[in-house]
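S.K.: the sequence isn't on hand, but the structure is:
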């Protein structure tokens, strides 16, 4: 499971960097839904690192709002998961 998360996060960083490169070259971009999808399936850390390293999508408020929503939902689901298993133990 850890290896899968590492791969997803690395892939997310690569996608954010690739999208930044495409943006600089005025070429067709990676859809925001793809970037958010990678974030949603476990690439949150990679997305944050990619946004900071490449200075990409950090000033686009609509993207940051969607990104924050994904992170909040993930946090809520993790909290529910932990509370559920704590109840069982």
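M.R.: All right, it came through fine. Keep in mind it's a predicted model, so treat the numbers as computed, not measured.
S.K.: every contact and neighbour count from this point should use C-alpha atoms.
M.R.: OK.
S.K.: for stretch 55-65, measure first residue to last.
M.R.: 17 Å (CA to CA, to the nearest Å).
S.K.: tell me how far stretch 1-14 lies from the chain's centre.
M.R.: On the basis of CA atoms, centre = their mean, to the nearest Å, stretch 1-14 sits 10 Å off its chain's mean C-alpha point.
S.K.: what kind of secondary structure is residue 28 in?
M.R.: Counting by DSSP: H, G, I helix; E, B strand; the rest coil, the backbone at residue 28 sits in coil.
S.K.: let's bring in a second one:
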């Protein structure tokens, strides 16, 4: 299996998980149930799910009043884009 395909499938999966976790945590908040730890939400974003997490955050209007999320999630995404452009794309250009 091609490495690019595996990476794309991984990113799709982790972003779907990030989106789902935002929905699930919002639902739990409404029901006053046990919540998903913020550390978990940020971990999913850091391992590649930042786009899904941001999309879920705004789609479900969840954590949008927390500056740690409104600043932190986009910052994580910007760092990921930088790493992609700076380090990974040059590797593909060599092939």
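M.R.: All right, it came through fine. Because the structure is a prediction, the values reported are computed rather than measured.
S.K.: to which residue of the first structure is residue 29 of the second structure aligned?
M.R.: Under the alignment (TM-score structural alignment), residue 29 of the second structure pairs with residue 23 of the first structure.
S.K.: which secondary structure state does its match sit in?
M.R.: Secondary structure assignment for residue 23 of the first structure (three-state DSSP): helix.
S.K.: tell me which residues touch the residue nearest to it when sequence neighbours are not counted, please.
M.R.: Among residues not flanking residue 23 of the first structure along the chain, residue 29 sits closest, at 6.5 Å (CA to CA, 6 or more residues apart in numbering). By CA atoms under 8 Å, 6 or more residues apart in numbering, residue 29 of the first structure lies in contact with 19, 22, 23.
S.K.: in CSV: these, plus distance to residue 38 of the first structure and neighbour count.
M.R.: Converted to CSV, the contacts of residue 29 of the first structure look like this (distance: CA to CA, whole Å; neighbours: other CA atoms under 10 Å):
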residue, distance to residue 38 of the first structure, neighbour count
19, 13, 22
22, 18, 14
23, 19, 14
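S.K.: which of the residues you listed are retained in the second structure?
M.R.: On the basis of both residues aligned by TM-score structural alignment, their matches' CA atoms under 8 Å, what survives of the contacts of residue 29 of the first structure in the second structure is 19, 22, 23.
S.K.: any chance of the residues you listed in TSV with distance to residue 84 of the first structure as columns?
M.R.: Below are those laid out as TSV (distance: CA to CA, whole Å):
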residue	distance to residue 84 of the first structure
19	38
22	43
23	43
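S.K.: which part of the second structure matches stretch 47-59 of the first structure?
M.R.: Under TM-score structural alignment, the counterpart of stretch 47-59 of the first structure in the second structure spans residues 53-65.
S.K.: can you list the buried residues in the matching stretch?
M.R.: Counting neighbours by 16 or more other CA atoms under 10 Å, one finds that the buried residues in stretch 53-65 of the second structure are 53, 54, 55, 56, 57, 60, 62, 63.
S.K.: gap between the spatially most central residue of the first structure and residue 32 of the first structure?
M.R.: What sits nearest the mean C-alpha location of the first structure, by CA atoms, centre = their mean, is residue 39, with 2.5 Å. Remark: distance between residue 39 of the first structure and residue 32 of the first structure (CA to CA) = 11 Å.
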